[in-house]
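Visitor: the following block contains a protein sequence and its predicted model.
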Amino acid sequence: MAKWTTDDLPDLTGRTVVVTGAGRGLGLITARELARAGARVVLGVRDVGKARAAVAGLPGTFDVRPLDVADLASVRAFAGSWSGPLDVLVNNAGVMDVPAARTADGLDRQTTTNHTGPFLLTNLLLGHVTDRVVHVTSQLHRRGELDLGDLDWRTRAYHGMAAYQASKLAVVLFSLELQRRLDAAGSPVRSVLASPGIARTALAAHSRSNVVNRFRFLTNSPEQGALSVLYAATADVPGNAYVGPAGPGGLRGGPAVRRAGKAGLDAALARRLWDATAGLVEAAAR
């Protein structure tokens, strides 16, 4: 698998894939390659104009729709307008180590973008999904710590990188609990995790604790980083598989099925997180 490339993508003709945050970076590369392999790719993006310009002239079928996963009304509108089957949902949109800010719903921006919004989107679209949900996480989930009593950073001092690590741990735990629920329901749908390693994209480059420019030998190019997402979206992997770079520390290299960090395998914590996240969504709706 370490030598797997986009040339190994299967024929995706007739399949429909949603990729969030697909206007640039890993999301755009993922959308481009899935469309090249024959899929109809729906890009859920904040800036529709820029995304349309980005895919103009590329081979394949693209459908660009407005979606801001940090805005729960936007998430509901996107999901509410969906009809027909959806083979693969790729929850790619994310931010990293951003300053403290609140969304229109009064929620922490980073937590909502990386976890709460995708949680809601997945649950709203799940009845349409026929194959799998792919959650883009990070190796930094291994350093994450969750405070379920303050998941939304209201009472603690906010720290951008700590919030990022916690949100990516939440993504891993969400996949674990989602897969448990799918199995319990007898569903064939899979929940799969993808880590691009440390990819040299705008997401990481602006981080105040940036390692991209100082330690480039530890990083993946955006094209390499997208391979883990593409493999997770198309290969025959088991439910809750964790796909990441095959190199040391899971930081760079071609895709391989690896193992999530210990905290990401805590089933009891995953169930409690699900309830806490649902509570945030319900409170925001009131």
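Guide: Everything's here; your move. Numbering: from 1, shown residues only.
Visitor: use CA for all of it now, contacts and neighbours both
Guide: Noted.
Visitor: host element of P188?
Guide: Here P188, judged by DSSP states H and E, is contained in no helix and no strand.
Visitor: ok, now which ones touch it?
Guide: By CA atoms under 8 Å, 6 or more residues apart in numbering, P188 lies in contact with 130-131, 182.
Visitor: is L265 in contact with L176, as I believe?
Guide: Yes. Between L265 and L176 there is a contact under CA atoms under 8 Å: 7.0 Å.
Visitor: would you mind giving the contacts of P188 as TSV with secondary structure, neighbour count and distance to G225 added?
Guide: As requested, the contacts of P188 are exported to TSV (DSSP: H, G, I helix; E, B strand; the rest coil; neighbours: other CA atoms under 10 Å; distance: CA to CA, whole Å):
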residue	secondary structure	neighbour count	distance to G225
T130	strand	18	25
D131	strand	18	22
L182	helix	16	28
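Visitor: format the residues you listed as JSON lines; extra columns: distance to I198.
Guide: Shown next, in JSON lines, are the contacts of P188 (distance: CA to CA, whole Å):
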{"residue": "T130", "distance to I198": "30"}
{"residue": "D131", "distance to I198": "27"}
{"residue": "L182", "distance to I198": "30"}
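Visitor: closest to A101 among the residues you listed?
Guide: L182 (33.7 Å; CA to CA).
Visitor: take a look at this one as well, against the first:
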Amino acid sequence: MTTNLHGRVAVVTGANSGLGRVTATELSRAGAHVILAVRNVEAGQEAARAIGGDVEARELDLASLASVRAFAAGLPTLDLLVNNAGAVLLGPRRETSDGFELHLGTNMLGHFALTGLALPNLAPTARVVNLSSITHKRARLDFDDLMFRRNYSASKAYGVSKLACTVFGLELDRRLRATGSSITAVLAHPGITRTNLTPRAWEHRGRLGRFVASAALITTQSVERGTEPQLRAATDPDLRGGEFLGPSGLFEMRGPVTKVRPSAVAADPAVGRRLWAVAEELTGVSYL
């Protein structure tokens, strides 16, 4: 990445490991002041020291609206917000401190609240990057049971949370453009990437789980390659609001970065308006 980001301020959520850490590292190398928004501050400080440059760690637990509000209250003017953090579980259903299903609450509702609360601190030409997943294309939103209180499936809940992230990113772009804002909202997904979440999510599940974890090391792309779509989404000056980047290979699983299409459900403005209204009600955060 050759972009010069000196004088720019960026927030990357979930930045102490995986995609977030690589993103923060590259932004720092380009000269940005980078705030690592992390649940574990000690781990974040260790990551900041390892990354070097103008980097600091601040506490942010996206599974707690109180934590999101506290983090947003101390923000400087931002040029870039990368909504990277994500929870993925294969165990029983869990909830955030506010009673939301953990995937939806962390991956989408936490970032929805953060972005809305950070909006007054975004520079006029700031950019917001929302991280999606190819799993969003198989997911369906059940507005009567968004919290999966019936028929819970961890994999389905994760897919729904990533569909919700995609819907949010596209609806944010529509609303920014409707108000004439020069802030841009874009999306990216990493394909199938070897983050620490991939093997960890499976390795405790007996022989089959260990096999899947081992296979992931062979069939997935590196975290550095998986980070490329969101890095380009964060820094490409020619990217327009609402554009979506991901790998160009078979089924968008891996390969060089290209523009990709969201699912029809994710791109539906009616779905966007409905989910936005639900998110505002659940989080208590209203904007645009």
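Guide: Done, it's in. If you're wondering where the values come from, they're calculated on a predicted model, not measured in any experiment.
Visitor: how near is the aligned partner of A154 of the second structure in the first structure to V69 of the first structure?
Guide: Residue pairing (TM-score structural alignment): A154 of the second structure is matched to G160 of the first structure. From G160 of the first structure across to V69 of the first structure, the span is 19 Å (CA to CA, to the nearest Å).
Visitor: ok, those two, which is more surrounded?
Guide: Set G160 of the first structure next to V69 and count neighbours by other CA atoms under 10 Å: V69 wins out with 30 against 18.
Visitor: ok, the more buried one - contacts?
Guide: 75, 93, 112-113, 117-118, 121.
Visitor: now swap in G31 of the second structure and tell me
Guide: The contact partners of G31 of the second structure, by CA under 8 Å, 6+ apart, come to 4-8, 53-54.
Visitor: which one of the residues you listed has the most neighbours?
Guide: If you count neighbours using other CA under 10 Å, the busiest of these is R8, which has 19 neighbours.
Visitor: excluding chain neighbours, what is closest to that one?
Guide: Closest residue to R8 of the second structure apart from its sequence neighbours, by CA to CA, 6 or more residues apart in numbering: A32 at 5.0 Å.
Visitor: the one you found matches what in the first structure?
Guide: Checking TM-score structural alignment: A32 of the second structure goes with A39.
Visitor: ok, its match - contacts?
Guide: 12-17, 60-61.
Visitor: coming back round to it: L265 and L176 of the first structure - which one has more neighbours?
Guide: Higher neighbour count among L265 of the first structure and L176: L176, with 24 against 18, using other CA under 10 Å.
Visitor: for G261 of the first structure, see how far away that one is.
Guide: Separation of L176 of the first structure from G261 of the first structure (CA to CA): 12 Å.
Visitor: translate G253 of the first structure into the numbering of the second structure.
Guide: By TM-score structural alignment, G253 of the first structure lines up with G255.
Visitor: what's the neighbour count on that match?
Guide: Using other CA under 10 Å, G255 of the second structure has 18 neighbouring residues.
Visitor: same check, this time on D238 of the second structure
Guide: Each residue near D238 of the second structure was counted by other CA under 10 Å, and the total is 8.
Visitor: one more: L58 of the first structure?
Guide: Neighbourhood size, L58 of the first structure [other CA under 10 Å]: 12.
Visitor: surely V64 of the first structure touches A54?
Guide: No. V64 of the first structure is beyond contact range of A54, at 10.5 Å (criterion: CA under 8 Å).
Visitor: compare the two (neighbour count), which wins?
Guide: V64 (22 against 15).
Visitor: ranges for the helices of the stretch 1-150 of the second structure?
Guide: Counting by DSSP state H, counting those that start in this stretch, residue ranges of the helices within the stretch 1-150 of the second structure are 18-29, 41-51, 65-73, 102-103, 110-118.
Visitor: what sits against the counterpart of E46 of the second structure in the first structure?
Guide: Using TM-score structural alignment to pair residues, one finds that E46 of the second structure aligns to A53 in the first structure. Applying CA under 8 Å, 6+ apart to A53 of the first structure gives no contacts.
Visitor: read off where the helix or strand encompassing R274 of the second structure ends up in the first structure.
Guide: Taking DSSP H and E as the criterion, R274 of the second structure maps to helix 269-283. Per the alignment by TM-score structural alignment, helix 269-283 of the second structure matches residues 267-281 in the first structure.
Visitor: fine by me, thanks again.
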